[in-house]
Structure formats: C-alpha cells, structure tokens
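Undergrad: Got a predicted structure plus its sequence, pasted below:
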Amino acid sequence: MPNSICTTCGTQYVDSDQVPNSCLICADERQYIGHSGQQWTTAEKLRQTNRTAIKFKEPGLIGIGIEPQFAIGQRALLLQTPHGNVLWDCISLLDESVVQAINAWGGIKAIVISHPHYYSNVVEWSRAFGDVPVYLHADDRQWVMRPDKSIVFWSGATLDLLPGVTLIHCGGHFAGGAVLHWAEGADGQGVLLSGDIIQVVADRKHVSFMYSYPNFVPLSASAVGYILSAVRPYSYRRIYGAFWGAVVQDDGMAVVNQSAQRYLTAIRE
C-alpha cells in the first residue's frame, strides 16, 4: 500500500489503500490547500518526475534539494562533523544517487527537523541510512503524520546533539520550532541553521518572523522576544535559511537583533 505525499507541503502519510481526505498540515491556518484542491503523489511517482540536486555550501555543509521544485521548495542540509553527520530538515524525494553520495561522505548519524512543514519523507530517509534517529521537538508531536520507531521527541530549551552541534527551541512559527547551532561552522565563527523559524528574507541582509508565511500572519512581540532570548547565548557569523540562496553571509548575530527590532517597531506602530 502506498504512502501518500501531499503535493502542496510534501508531507508523507502512513501507508493506506485509500488516500487521506485532506492533508492536516495544509488544512492548518499556517498553510493552505492547493488552489486546484487536495492533490497527492507517492515517493515512486516523485522519483520519476524529479531528481535530487546537491550543492556544496561551505566546508562541512552540503545542500540537498529537489529539481524541479516540489511542494514548499525547501532544501535539506547535510552537516559533516568528526563525530558523525547530521541531516538538518528533510525533503520528500529520496533516490539512490543521493543515498550513494551521502554514504560516500560518511552516512547520517541523526536527522533533525526544524518544524512540521519539513517533516516530509523523513521516515524513508531514516530507514535508508540504518534507522537513524529522527529528532522532533515534543511540542509538535501532534503533527507527525507517519509515526515510526525512529522518531525521538526531545523537549526543553536545548539539546546537545553532538559536540559543537546544539538544537535550540525557539517556538514561534510552530510551538516546537527549533534551530541548529554549529559552533565550528564559518571557520569557527559559528553557523545558525534556521529553517524558517528565523527566515532569511530576499535581500539576505535581514531575517523575519511569521506565524504563517503564505497567509501573512505575523508573530507577536512576545514570541519574537522568546526567539531572541533563545539564540542570544550563541555566537554565529552565518545563517542558512530554508531555501537555496537564503544565506546571511556575515554578522549573523547583528542581523538577527537588528531585524527583530525593525520587526517589533513595525508591529507596535
């Protein structure tokens, strides 16, 4: 029986002989049902129409996306460390070429997802690399559409995943929204992998914060304040957002602080 994948958000559901009536992720007010109505595909069909794209971002960090763009369009990031590799966020497509490439780079020790919009095909990714653990924040437990023994629900403010690799709970966009701090990135000056919990915007000189991006619902001042306090203890020069090209190259800490003040001023006025 196939595992249906929503074509709007890319989330894979449990196997069933019938497709779901609608995608619960897209029916939520932060997302939307596609303009042509609810549409589904499968991993097998996706492998026939799309392919994985790999791009080297900096030493120790490799981007993995889908071409042509599918669903929300995010790309995953493979973080290489001396203690094992971590896949940050995920994509709906998994093909043999990317499995072979990642295995050549040392495989995957753990998978971490920033928030439910990027859960995608994470169970198949885990199984392809030896049932590696998938870390999801417990506050987003309700949004798991394909439960699996590989899923580890973490809680609290932070999780030290590997030496120099820390998950930070930020909330905001989703209750369990998280970012990843890589201390050795950017030549030891630190990197923040932010998904769209802290969204790198088009000018790549600022970031922003939203409850819903497609429906333009802003976050409250208190939610943005919580995000700022969560990342304040960490040093980082560079920020990688959720999409190809969404990178703040320098002064990442200052960019977050200045962007937050700009945002707070706008919503207060």
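TA: Perfect, I can see it now. Residues are numbered from 1 along each chain as shown.
Undergrad: CA atoms for contacts and neighbours, from now on please.
TA: OK.
Undergrad: which residues of the stretch 1-150 of the chain fall in strands?
TA: 3-6, 12-15, 40-41, 51-58, 61-67, 76-79, 86-88, 110-112, 134-137 (DSSP state E, counting those that start in this stretch).
Undergrad: mind putting the ones you listed in a markdown table, distance to Ser229 included?
TA: What follows is these, written out as a markdown table (distance: least, CA to CA, whole Å):
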| stretch | distance to Ser229 |
| --- | --- |
| strand 3-6 | 35 |
| strand 12-15 | 33 |
| strand 40-41 | 39 |
| strand 51-58 | 28 |
| strand 61-67 | 26 |
| strand 76-79 | 25 |
| strand 86-88 | 22 |
| strand 110-112 | 21 |
| strand 134-137 | 18 |
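Undergrad: right, so of those, which gets closest to Ser120?
TA: Minimum separation from Ser120 across the strands of the stretch 1-150 of the chain (CA to CA) falls at strand 12-15, 5.6 Å.
Undergrad: ok so, going back, among the strands of the stretch 1-150 of the chain, which is nearest His169?
TA: strand 134-137 (7.9 Å).
Undergrad: Show me how far that closest one is from its chain's centre.
TA: Relative to the centre of its chain, strand 134-137 is centred 11 Å away, using CA atoms, centre = their mean, to the nearest Å.
Undergrad: which strands and helices sit next to the next helix or strand after it?
TA: Going down the chain from strand 134-137, the next helix or strand is strand 151-154, by DSSP states H and E. Packed against strand 151-154, as judged by 3 or more CA pairs under 8 Å, 6 or more residues apart in numbering; DSSP states H and E, are the following elements: strand 134-137.
Undergrad: Check it against this one:
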Amino acid sequence: MSGGVGIGQHAKILVTEAGNLMVDVPAYIDRAAVDAVMRLGGLAGIIASHPHMYGAQSAWAEACGGADGPVPVYISEPDAGWLARRPANTIVWSDSLTPLPGLPGSPAVTASQPGGHFPGSVVVHFTGQDGVGVLLAGDTVGVARDRKWATFMRSFPNYLPLSGAVAERIAGHLDRYDYERLYDNFSGVIASEASAVVHRSARRHADWAEGRMDHLT
C-alpha cells in the first residue's frame, strides 16, 4: 500500500496462517482502504518501524478491530516518548518480539530493535512463501538507487548519515536473521543476497564516514 500522503511510505501487510500483521501504516485512511485490508483477513496487529510511522496507526487499529476492540499496536520502548496517544491497545516492547507465532509449516514473524535511524528503530523478519528469509527494514537500512548497495541514515531528507560504527552495528545486529531479500520504507528492494549487500555497504559507509577514503576527495 502506498501513496502520496505524508512522506509516501509503503505499508506492508504480512498475510500468514497465524493472522495478518501491518508493518507501518499508510498516512491516509478511508473506507475503501480498510475494506481492502479486511478482505485479506483483517489484522492481528500493527507494528511501527519508527516514530515517523506512528501517524494514523490508532485510526487503523480501531477501523480493523472487532468485538474485542482495536487490534494491538506494538511500539518500540526506546521511542515510546514520541507517542501522542497511548490507548489501551498499545503494547510497548523491548529487545525482541514475536508479533505472530509460528504454526506448522508457517515460521514465526519476529521483530527486534537495531536502532540507528531512531534509538528504537525496528526491523521485522519473516519467511516468504518461497522459503526465503525476508527483512522489512523500515528506515534502518535504505536501499540505494542501483539496488546493489544500502545506506544508513539518521535523516534521509537532510542527507545526514549515521556514523560508521552505527552502520556496522546495525549490520551485525541483523546477522541474527537469515534474509535473502530486504525491503526499505519506500520502494527500495534488494531482491537477492541482501545480507551480503548490507555488510559490504556498512563497510563502505564506515570507510567514507570515518575518513579512510579521504584520499579520493
């Protein structure tokens, strides 16, 4: 789901046998969009990758809820201070989370907090229908325009990079996952060998950020 409202983020919906999870929400909500989500089976939860994505999450949770109330909204503890509202369906979590359990033939969906873009920035990992590991990176890892490299930014619109140490920390954190594909917060996709791309990109980022390539400037 994408559009021109807000910063044009692309919401992702993971459809699994254990339920559906929306990773980040569109900045706009209307009846047609909610109906489209409900036709997929509704939502078991919503998870935000970072505070820029909090936006309309309470409205989505309420619209996709049922008799038990709004669906759970999972918020990374280090970033919880950015919440404007904290309704009862808000679940603040730390370190790691399993928002959707594994079932026979359906591995669990997991999340963790590598930080970087925000102190509590979140990534979500799952296994695709083809059996390949997939990472939803939000703005923690940005995909470069040629799709062969990634970048690590504190602020994308202001072109403010993270330090080399933080870029390498993020790459190391992501080693807990087996992932072949990576999707960023917009239209960026690394379709294969994503883990290797992230590692070589972190090394390159560190080399430039820490001055080891200054002889080329």
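TA: Sure, I can see it. In this text, all values refer to a predicted model and were calculated from it rather than measured experimentally.
Undergrad: which SS class is Val179 of structure 1?
TA: strand (DSSP: H, G, I helix; E, B strand; the rest coil).
Undergrad: Just want the most central residue of structure 2.
TA: Closest residue to the average C-alpha location of structure 2: Gly138 at 3.3 Å, with CA atoms, centre = their mean.
Undergrad: Need the counterpart of that residue in structure 1.
TA: Aligning on TM-score structural alignment places Gly138 of structure 2 opposite Gly195 in structure 1.
Undergrad: Quick check: its match vs Pro116 of structure 1, distance?
TA: Computed with CA to CA, to the nearest Å, the distance linking Gly195 of structure 1 and Pro116 of structure 1 is 11 Å.
Undergrad: if we can go back for a sec, contacts only, for the closest residue to the match of Gly138 of structure 2 other than its chain neighbours.
TA: Closest residue to Gly195 of structure 1 apart from its sequence neighbours, by CA to CA, 6 or more residues apart in numbering: Ala242 at 4.2 Å. Ala242 of structure 1 sits next to Gln74, Arg75, Ala76, Ser194, Gly195, Asp196, Gln199, Val200 when contact means CA atoms under 8 Å, 6 or more residues apart in numbering.
Undergrad: of those residues, buried ones?
TA: Gln74, Arg75, Ala76, Ser194, Gly195, Asp196, Gln199, Val200 (16 or more other CA atoms under 10 Å).
Undergrad: Using CSV, please lay out the residues you listed together with distance to His83 of structure 1.
TA: Output for the buried ones among the contacts of Ala242 of structure 1, formatted as CSV (distance: CA to CA, whole Å):
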residue, distance to His83 of structure 1
Gln74, 26
Arg75, 23
Ala76, 20
Ser194, 22
Gly195, 23
Asp196, 26
Gln199, 28
Val200, 28
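Undergrad: quick check, nearest of those residues to Ile227 of structure 1?
TA: Of the buried ones among the contacts of Ala242 of structure 1, the one sitting nearest to Ile227 of structure 1 (CA to CA) turns out to be Ser194, at 11.1 Å.
Undergrad: and that closest one, which of the three is it?
TA: Ser194 of structure 1 - assigned by three-state DSSP - is strand.
Undergrad: separation between it and Gln100 of structure 1?
TA: 27 Å.
Undergrad: go on, Ala128 of structure 1?
TA: 10 Å.
Undergrad: Name the residue in these two with the higher neighbour count.
TA: Ala128 (16 against 11; other CA atoms under 10 Å).
Undergrad: Map that one across to structure 2 for me.
TA: So, by TM-score structural alignment, Ala128 of structure 1 is matched to Ala63.
Undergrad: likewise Asn257 of structure 1?
TA: Under TM-score structural alignment, Asn257 of structure 1 pairs with His199 in structure 2.
Undergrad: And Gly176 of structure 1, by the same measure?
TA: Using TM-score structural alignment, Gly176 of structure 1 lines up with Gly120 in structure 2.
Undergrad: again, but for Trp143 of structure 1
TA: So, by TM-score structural alignment, Trp143 of structure 1 is matched to Trp82.
Undergrad: Repeat that for Lys205 of structure 1.
TA: So, by TM-score structural alignment, Lys205 of structure 1 is matched to Lys148.
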